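J.: model the following, please.
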Amino acid sequence: MYIAMNRFRVRPECTGEFEQRWLERDVLLKTVPGFVSFQFLRGPAREDHVLFASHTVWASHAAFGAWTQSEQFRQAHAQTGQGKVLTIGPPIFEGFDVLQDITGQD
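T.: Here you go, the predicted model:
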């Protein structure tokens, strides 16, 4: 398994608009082989920003790599960088190979 995260430092006055952009966009991940799950996360507020993250779980690093080369990826990111700037700097990418995965019981 592989986890891909992008961390965003969002200007405090822009959090509502940032959330709206994410929650109203088309989700194409479900159509990509190897996709497992996605979470959109809001973290702690700091003096100059609120931390947000996109968190995706993939069957493998190769599946994630294939997503980044796919037409769905191009479509999903076509509007990136357009409109009002809501963040402080670009997103920070972090990728992780899963060494252990413990899940709850049904």
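
J.: make it CA atoms for all contacts and neighbour counts henceforth
T.: Fine.

J.: ok, then the element right after the top strand by length along the chain?
T.: Counting by DSSP state E, the longest strand found in the chain is strand 35-45. Sequence-wise, the next helix or strand downstream of strand 35-45 (DSSP states H and E) is strand 50-58.

J.: to compare against the first, here's the next sequence to fold:
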Amino acid sequence: MKRRMKRARSKTPGRPASRHSVKQNGDKTMYVAMNRFLVKKGFEEAFESIWANRESKLTDMDGFLHFDLLKGDETEDGYVLYASHAIWRDEDSFTGWTKSAQFRESHARVKPTVEYKGRPNLELFTAVEGLSIKNWDA
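T.: Have a look, this model is predicted:
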């Protein structure tokens, strides 16, 4: 039985929403790579500076679509949650990035001292369904 999807409605006038299925082995896939960091309170500016001043090589890579650095809440034990959120066309594109010279170069730079709680936690996702506003960058 084929599942029918409800028509998506935008809450913003003049910006139609678009709901889409994401095919696992078809033309449309999406792969999300997120690294979660717990940064000790007081080191937020230094951590954000690392990202703001880096020479990113992501846009050199085939299959790279989008990147955001996200800041979350402070934890009870005095750390601030951050997540780097990169969207790739598919898993092969992300894997290609991790094996590239650009990846090694981007991660080899000396960085300002920041105190972390543990190592970054890498989480990987394959999209199975999506909803967006058409031309959301506009």
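
J.: got a TM-score for the two of them?
T.: The pair, once superposed, lands on a TM-score of 0.93 when counted by TM-score structural alignment, normalised by the length of the first structure; 105 aligned residues with a Cα RMSD of 1.3 Å.

J.: hang on, the earlier thing: what span of the second structure is the longest strand of the first structure aligned with?
T.: With TM-score structural alignment applied, strand 35-45 of the first structure matches the range 64-74 in the second structure.

J.: mean deviation, that stretch versus the first structure?
T.: Once fitted to the first structure, stretch 64-74 of the second structure is off its aligned match by 0.5 Å on average (mean Cα distance after the TM-score superposition for the first structure).

J.: can you mark which positions in that stretch are buried?
T.: Of the residues in stretch 64-74 of the second structure, Phe64, Leu65, Phe67 count as buried by neighbour count, 16 or more other Cα atoms under 10 Å.

J.: JSON lines for those residues, including distance to Val110 of the second structure?
T.: Shown next, in JSON lines, are the buried residues of stretch 64-74 of the second structure (distance: Cα to Cα, whole Å):
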{"residue": "Phe64", "distance to Val110 of the second structure": "24"}
{"residue": "Leu65", "distance to Val110 of the second structure": "26"}
{"residue": "Phe67", "distance to Val110 of the second structure": "21"}
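
J.: how about Trp97 of the second structure, secondary structure?
T.: helix (DSSP: H, G, I helix; E, B strand; the rest coil).

J.: can you find the partner of it in the first structure?
T.: Under TM-score structural alignment, Trp97 of the second structure pairs with Trp67 in the first structure.

J.: relative to Ile133 of the second structure, how far out is the residue nearest in space to the middle of the second structure?
T.: Centroid-nearest residue in the second structure, with Cα atoms, centre = their mean: His85, separated by 1.6 Å. Between His85 of the second structure and Ile133 of the second structure the computed distance is 19 Å (Cα to Cα, to the nearest Å).
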